[in-house]
Each structure stands twice: as C-alpha cells, then as structure tokens.
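Enquirer: sharing a model that was predicted from the sequence below.
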Amino acid sequence: MSKKKRVFDIDFEDVDVTLESSVPAGTEARRGPMAAAITENAAALTERQAAEAAIRAENDALAHEHVRLKKAGLITDLIPLDDIRTDKLTRDRAPGRDPEIDELKRSIREIGLSNPIRVEPVGDGFELIQGFRRVTAYRELFEETGDDAFARIPAGINAKGENLLRLYRRMVDENLVRRGVSFGEMAQLAINYRKQATEVEGYDHAVELLFASSGRQKRSYIRHFVRLLTETNGQIKHVDTIPRALGLQVVKRLDENPEAKGILNRLLAAKEGRTAEQEQALMSDFVAQMSVTPKKKVKLTTPRAAKTTFRLNRPDGDAKCTVADGRIELRLERDFSGVERKRLEEAVEAFLAALEG
C-alpha cells in the first residue's frame, strides 16, 4: 500500500521572521473594534463617576445650606391655616377683638402680606411663634371671602425645639415696635412667661430677661405693672387700657397703706361687667381715697415723733438718711427696683445685723 502524503506537512526554509511594521513611525498601531469599545466604556464610566461625585457634593452643599437657612428661620412656605396652633406661647393680647385687625386686612387685600409669620414644626403641624395678628387677619379674610388664597399663609419655618426664652424675646421685640402696646400688656407677658419658665426666680427676673433690650426706666414701669396685676389677683379686666400714670399711682398707694390691697380688691370684685372707662374711674377713685385717708389718721392719732437726719457722701451721690421711731428711710438717686430681691434681702439683713452688733 502506498503511503499517503500528509497534506499539512509543509517545510519552510529557515528565514528571518522579523517583519517590518507597516505603521508609519511616530503613530500608534490601529486598535481593533473590541479594544476601542473597552476604552470608550472605561472613559464613559470615569466621566459618570466624576459626574456622580459632583452631584453628591452639590447635594451635600445644598443640604448644609438648607439646615443653615432653617436654623436662621429663613425657610419659607405656604402653611395651611388649619395646621397652625397657638398653644406654646401665651400671648400678651387683651381679651376681645383687636381693633387694628381691619386695617391689617385691608393692607393684605391690597398688597398682600409683606412679612411672613414664624412657625416651628410640631408633630404633623406647626406652632405659631410670631404673627398672631396676621394669622387672625387671614382667618377672618378666608371666612369672609372663601378665597383659597387666604387658606394658606406665608410662613418662615424655624428650627425645631428653639429655646423658650428666645421665642418669648422674639415676640417681645416684635411687639415693642408696634404702636400702642401698653405697660399692662407687657407686664402680663412677663407674668405668663414666668408661669411657663419654672427656672426663672421671680417676676422681676422675668422682666429683666424678656425686656433686656429696653431701658432701665421702662423695665421699672413694667415691674410696677406686674405688681399691680399680681396684687389684684387677675381682677383687672382691661389691662391694655390702663394709663401708665394711673397704674403707677395705684401701686404707690398699695405700698403706702397695708390695707390698700384689700380695699382695691373689694372695689374690683363689687363691679362685675365693667367697661374699660368704668375700671379706670374705679382705680382713680381708689387713688384719691387712699391719698386722703392716711393723712387724716396721722393728724388724729399719731404724735409727731423725734427724728434724726444725716447725709452720706458716696461716689454715686449724696445719700440722705432719716431715722425715726420704727422707721429708717434712705434716699438716693438710684432705681433700687432694678436690684434683685435676693440681693436686697441680704443687704437689709446685713444692715440689721450690724446694728445689733
């Protein structure tokens, strides 16, 4: 049998297999389709990762800015009136409808609300911090017109859980720029704050905290009205209408006569359903009565007692001292009502102890 020839047995001569490149010098070899696709995909992936990183950085920056604006109370939104509560802060408003509401409503109708209210997120709603009159005006406009434009009100959204003192201070500062805020209303606000802030030592301390931006004399007047409202046990019905001079005169009579408090409270209790004018007339009669009665008693029953008077030179002025039977009087050009009660008690105790020694 003849031997079959192997088809693939090919003999090659020993030759140099080094091939010269057909690509011109200085240029890259042409890539195949697969290599080009891989390269393009890698480049696209890199670009996508860079874009995602840029988006994340931008989102982080926006989130930080949102938190900053929220803490500053600069985030605003349209809040449904039904979602707004007014429980947290006790308002300084006198009972009854505010006569300035109608003027505010006309302004809102004509030009809109130029100053948003302030609220704090609470549960699924919001607690009102500033803007009680504005909310009242919007509610009345919605009831009167049924216009959905008044069903929601522009509001600045404060950070949640803000300090109670700061909230009251914001209310105070807003009200101080209003015209016609009486000393009685400011005193009532200090009383309300003291009832909520149990860490505050007393009403005088509450006045110092809330009205820190007011002058010393103004704070002194507010403290006198606090005294008036607390001594009468809430029987004064028209706190916002009491003139400053009349309120100070009443407190002065309360200080001069230990029986005056009972007399005033009996007069107030005997006149239920009184108007603001009747209440002021009643208080004026009380001042007149208390101004006359003590003098008559002194003339008839009290002999003139010997007294000693002397002066002390101090850096803050001369202090005039008058000493008599059962009485020591010190006069100095200084508002002692601005001194904390605890410090006054300690000073008097030290003074009496020094006399006994």
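Expert: That came in fine, so what should we check first? Numbering: from 1, shown residues only.

Enquirer: contacts and neighbour counts: CA atoms only from here.
Expert: Will do.

Enquirer: need the residues that contact stretch 88-104.
Expert: For stretch 88-104, contacts defined as Cα atoms under 8 Å, 6 or more residues apart in numbering pick out 127-129, 133-134, 136-137, 167-168, 185-186, 188-189, 192-193, 238-240.

Enquirer: all the helices of the stretch 1-150 of the chain, in order from the start?
Expert: 33-71, 101-111, 132-145 (DSSP state H, counting those that start in this stretch).

Enquirer: most packed of these?
Expert: Of those, the one with the most neighbours on average (mean count of other Cα atoms under 10 Å) is helix 132-145, at a mean of 17.

Enquirer: after that one comes which helix or strand?
Expert: Remark: after helix 132-145, the chain's next helix or strand is strand 152-157, criterion DSSP states H and E.

Enquirer: which residues touch that following strand?
Expert: By Cα under 8 Å, 6+ apart, strand 152-157 touches 70, 73-81, 113, 116-121, 135, 138.

Enquirer: how does it look with 7 Å?
Expert: 70, 73-81, 116-120 (Cα atoms under 7 Å, 6 or more residues apart in numbering).

Enquirer: what about Glu185, how many neighbours?
Expert: 24 (other Cα atoms under 10 Å).

Enquirer: go on, Thr241?
Expert: Thr241, neighbours per other Cα under 10 Å, totals 18.

Enquirer: likewise for Thr308?
Expert: Residues near Thr308, counting by other Cα under 10 Å, number 10.

Enquirer: from Thr46, how far off is it?
Expert: As for Thr308, its distance to Thr46 is 97 Å (criterion: Cα to Cα, to the nearest Å).

Enquirer: now do Ala270
Expert: Distance of Ala270 to Thr46, computed by Cα to Cα: 88 Å.

Enquirer: assign Lys299 to helix, strand or coil.
Expert: helix (DSSP: H, G, I helix; E, B strand; the rest coil).

Enquirer: before we move on, back to that, in a markdown table: the helices of the stretch 1-150 of the chain, plus distance to Cys321.
Expert: Converted to a markdown table, the helices of the stretch 1-150 of the chain look like this (distance: least, Cα to Cα, whole Å):
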| stretch | distance to Cys321 |
| --- | --- |
| helix 33-71 | 54 |
| helix 101-111 | 53 |
| helix 132-145 | 50 |
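
Enquirer: what about versus this one:
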Amino acid sequence: MAKKRSVFDIDFTPDEVAPAAPAAPERFPAGNPAPERAAPETPPARRGPMASAITETAEAARGRAEAEAAIRAENDDLAHEHVRLKKLGLITDLIAIDAVRSSKLVRDRAHNRDPELEELKLSIQAIGLSNPIRVEQDGQGGYELIQGYRRLSAFRELLEQTGDQRYARIPAAMVPRGEPVRDLYRKMVDENLVRKDISFGEMAQLALSYAEQTGIAPHDAVSELYASALKQKRSYIRSFTRVLESARGAIRHPEAMPRALGLDLFKILDADPALGDELVDMLNRAPERDAEAEIAVLKDFVHRAPKIVKPRPKSVSKTMLRLPRPEGEARIAASDGRVELRLPRDFSALDRARLQRAFEAFFGALDGE
C-alpha cells in the first residue's frame, strides 16, 4: 500500500527571495590561478516607517543645532568687532545736536565769532560733513563733546537759520566711556594744533584749565597736552601760561594777544613777579573793555613797567677749608650762594630728621645763635 504524501501550503511575501542554489565550482587549468571576483552585493536592510521618521527628525534637529551654533558664532564675531571699532572711535551714528553738551572739557576756542565758521557752513550745505564729530556717551541718553566744536556750532546755526531738519542730527563717532581725561584733552588738542588761527593765548588758557582739572603744575600741563608740538612752540605756550597765571584770570581775551606782546609781558613778570599785582589793577580799571581795549592796556603796562635790570654777576671768589675727619679729610668750598662739602661718606644713608637737625645747627652757627 503506497504511503500518502503530506502537502503544506506556504505563503511567500513579495520581499522574500529564495536563496539561489550554490553554483558548481569552476575548474581552471593548472598554473592559472582563479581570477578575483567581486563579492556579491548585499541588499540594503529594509526600515519600517517609524524608524525612518525618527532618523529624519534626528537629522533635522542636528541641522538646526549646527545652524544655530553658526549664527551664535557669527554674532559673537560681530559683537567683538563692534567693541574693537568702538574702542578705536570708528563707530559712527547720527545723533541729535540738542543731546550734545560741551561741558566736560574746557574748549580752546574763544567765545567771540569764528571768522571761518561761515565758510564751514557753506561747505556743509554743499557737500555735507565729511569729518564726524567725536562724542562720549554719558550713560543717560546724552553725549559729551570731545572733538568738533566748530562743526557742531555750524550745524546748530544752519538749523536755526534754515529750519532744515537735516541739520538737527549730526554724524558722530563714539568714543568709549571712561577714557582718561588726559587722553580726551590730547585728542582735542592734537586735532586743533593743525589749525593756523589758534593763538598761544588760547593754548595757554587750555593748559591752565587742564592743570586745574588734573591737579598738576601748569608747566607739566603744557608738556603733556602739547607733546606733539615743536620745542619752540611749547616754550611760547609756557610763556603765555605764566602771563595768564600772573594775571589771575584778569585777561579776558587771551586769543587776541600777539606773540610779541605775550613774550614781552613774560619777560617783565618773570623778572619781577610782584608786577603782576600792578597788571591786574590796570586791567580792573577798565571793566567794560573789549579785546582791542585789553590789548591797549597790556601794551601800556609793558611801556610803563620798569626796565628789566640785569642781575649783577656773582662773585667768583671762593673760601677753601680742610677739616680732618675719622673717615678722611673733609674739603669745603664756600662761594657766593653755594657751599660744597666733599667727604668720603654716604650722606644719603643718614636719617632725614637727623640730617635736617645737622643743617639747622650749621645755619644756627653761621647766624651766631
């Protein structure tokens, strides 16, 4: 009796592929190696819809993160560049002229009419302002003028005369806040040194104001402010500074003082500082004077001042002494206005108070006390 065969129904999905039967091995002649064959390609693994969605979401998130990081890096670079340019004073903006004050720095310009202001206004109307003013933000929405007093004055007059709102705002470069006063003054001074019309009296007045504001000597103020000027020019400024200092504010129009007159005044006051009181009295006797009248008073003072007497030559005779000391021989040379002591001893090593008492005893003995 024949056995009954069992039959099974097997369903195959379209993606399932039956493995191919192994091929029979190829034979090659002796001495000829088998050529290299490329490995059979493995079909890509099939992913389900959920896995594909997760992968796509992760890639999109990674792309957004990279884009955000690039934007942050660019913003950081721009911020650093902004700070760098601001430190250099290269950030320029249009600011309202009413928001600008000029009280922090004493200007080196006289309060009388600037003869070149009309020419500057015509230039601004024709081609605009090519050189912005420089200001410092005050932290309260306003600005303090550092450079550009004439340019700011021209804009204010143009706005008042024409009513054109183009002149209500002025191009300005921002100076970083907190910059030392010395540097601010130097920027103002160095810009104005190139002007031909600035007088020695104006520069001297600025030096005195700077010395008062910083607490240094007027002589040192000239050295700091006008370090870029030639040596001869600094010498003239110091002479005018000495004249204004002697007048104690009585000279109202220093910008009108000619160089020769200022140097004559310096020679007189330097030879006899007490004459400064007479100069002040003469100026005060003309309270309503203008610049021309003040110059007349100063010339009259020079004419009336006593002639400068040359100092008598000092005696060249000397008195020489030799005194024996434990550390060696002390040699003493005494002349007119000078006593010189030579001894192999370090006097700088002595206590200051002890050295002072010794000199007090020395002068007491000379005076017979």
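Expert: Yep, that arrived. Not measured: the values here are computed from a predicted model.

Enquirer: please state their TM-score.
Expert: Put the two chains on top of each other and the TM-score (TM-score structural alignment, normalised by the length of structure 1) is 0.75; 295 aligned residues with a Cα RMSD of 3.0 Å.

Enquirer: which position in structure 1 aligns with Glu288 of structure 2?
Expert: Matched across to structure 1, Glu288 of structure 2 falls on Gly273, judged by TM-score structural alignment.

Enquirer: which residues touch Tyr143 of structure 2?
Expert: Counting by Cα under 7 Å, 6+ apart, Tyr143 of structure 2 has contacts Ala99, Val100, Arg101, Val135, Glu136, Gln137.

Enquirer: filter the residues you listed to the buried ones?
Expert: With neighbours counted by 16 or more other Cα atoms under 10 Å, these contain buried members at Val100, Arg101, Val135, Glu136, Gln137.

Enquirer: the second one contacts Ile146, correct?
Expert: No: the pair Arg101 of structure 2 and Ile146 does not pass the contact test of Cα atoms under 7 Å, sitting 9.5 Å apart.

Enquirer: tell me the secondary structure for the equivalent of Arg178 of structure 1 over in structure 2?
Expert: Using TM-score structural alignment, the equivalent of Arg178 of structure 1 in structure 2 is Arg195. The three-state label given to Arg195 of structure 2 by three-state DSSP is coil.

Enquirer: what about Arg195 of structure 2, how many residues nearby?
Expert: 9.

Enquirer: for Met174 of structure 2, see how far away it is.
Expert: From Arg195 of structure 2 to Met174 of structure 2 the distance is 23 Å (Cα to Cα).

Enquirer: likewise Leu78 of structure 2?
Expert: On the measure of Cα to Cα, Leu78 of structure 2 and Met174 of structure 2 end up 17 Å apart.

Enquirer: just Asn131 of structure 2 next, same as before
Expert: For Asn131 of structure 2 relative to Met174 of structure 2 (Cα to Cα), the value is 13 Å.

Enquirer: who's more crowded, those two?
Expert: Counted by other Cα under 10 Å, Asn131 of structure 2 and Met174 do not tie: Met174 has more neighbours, with 24 against 11.

Enquirer: corresponding residue for that one in structure 1?
Expert: Checking TM-score structural alignment: Met174 of structure 2 goes with Ile157.

Enquirer: please enumerate the strands of structure 2.
Expert: 92-96, 100-101, 133-137, 143-147, 169-175, 319-325, 328-335, 338-342 (DSSP state E).

Enquirer: what range does the shortest one cover in structure 1?
Expert: The one in question is strand 100-101 of structure 2. Under TM-score structural alignment, the match for strand 100-101 of structure 2 is residues 84-85.

Enquirer: mean shift of the matching stretch relative to structure 2?
Expert: Compared with structure 2 after the fit, stretch 84-85 of structure 1 shows a mean deviation of 1.1 Å (mean Cα distance after the TM-score superposition for structure 1).

Enquirer: one more: stretch 53-62 of structure 1?
Expert: Here stretch 53-62 of structure 1, set against structure 2 after superposition, deviates by a mean of 0.5 Å using mean Cα distance after the TM-score superposition for structure 1.

Enquirer: which residue numbers in structure 2 go with that stretch?
Expert: The aligned range for stretch 53-62 of structure 1 is 69-78, by TM-score structural alignment.

Enquirer: contacts for that stretch, please.
Expert: With Cα under 7 Å, 6+ apart, stretch 69-78 of structure 2 has no contacts at all.

Enquirer: recalculate using a threshold of 10 Å.
Expert: The set of residues that contact stretch 69-78 of structure 2 without belonging to it, under Cα atoms under 10 Å, 6 or more residues apart in numbering, is Gly63, Arg64, Ala65, Glu66, Ala67, Glu68, Ala79, His80, Glu81, His82, Val83, Arg84.

Enquirer: also stretch 45-65 of structure 2?
Expert: Under Cα under 10 Å, 6+ apart, the answer for stretch 45-65 of structure 2 is Asp15, Glu66, Ala67, Glu68, Ala69, Ala70, Ile71.

Enquirer: map Glu100 of structure 1 onto structure 2.
Expert: Matched to structure 2 by TM-score structural alignment, Glu100 of structure 1 sits across from Glu116.

Enquirer: if I look at that match, how far off is Ala154 of structure 2?
Expert: To Ala154 of structure 2, Glu116 of structure 2 is 10 Å away according to Cα to Cα.
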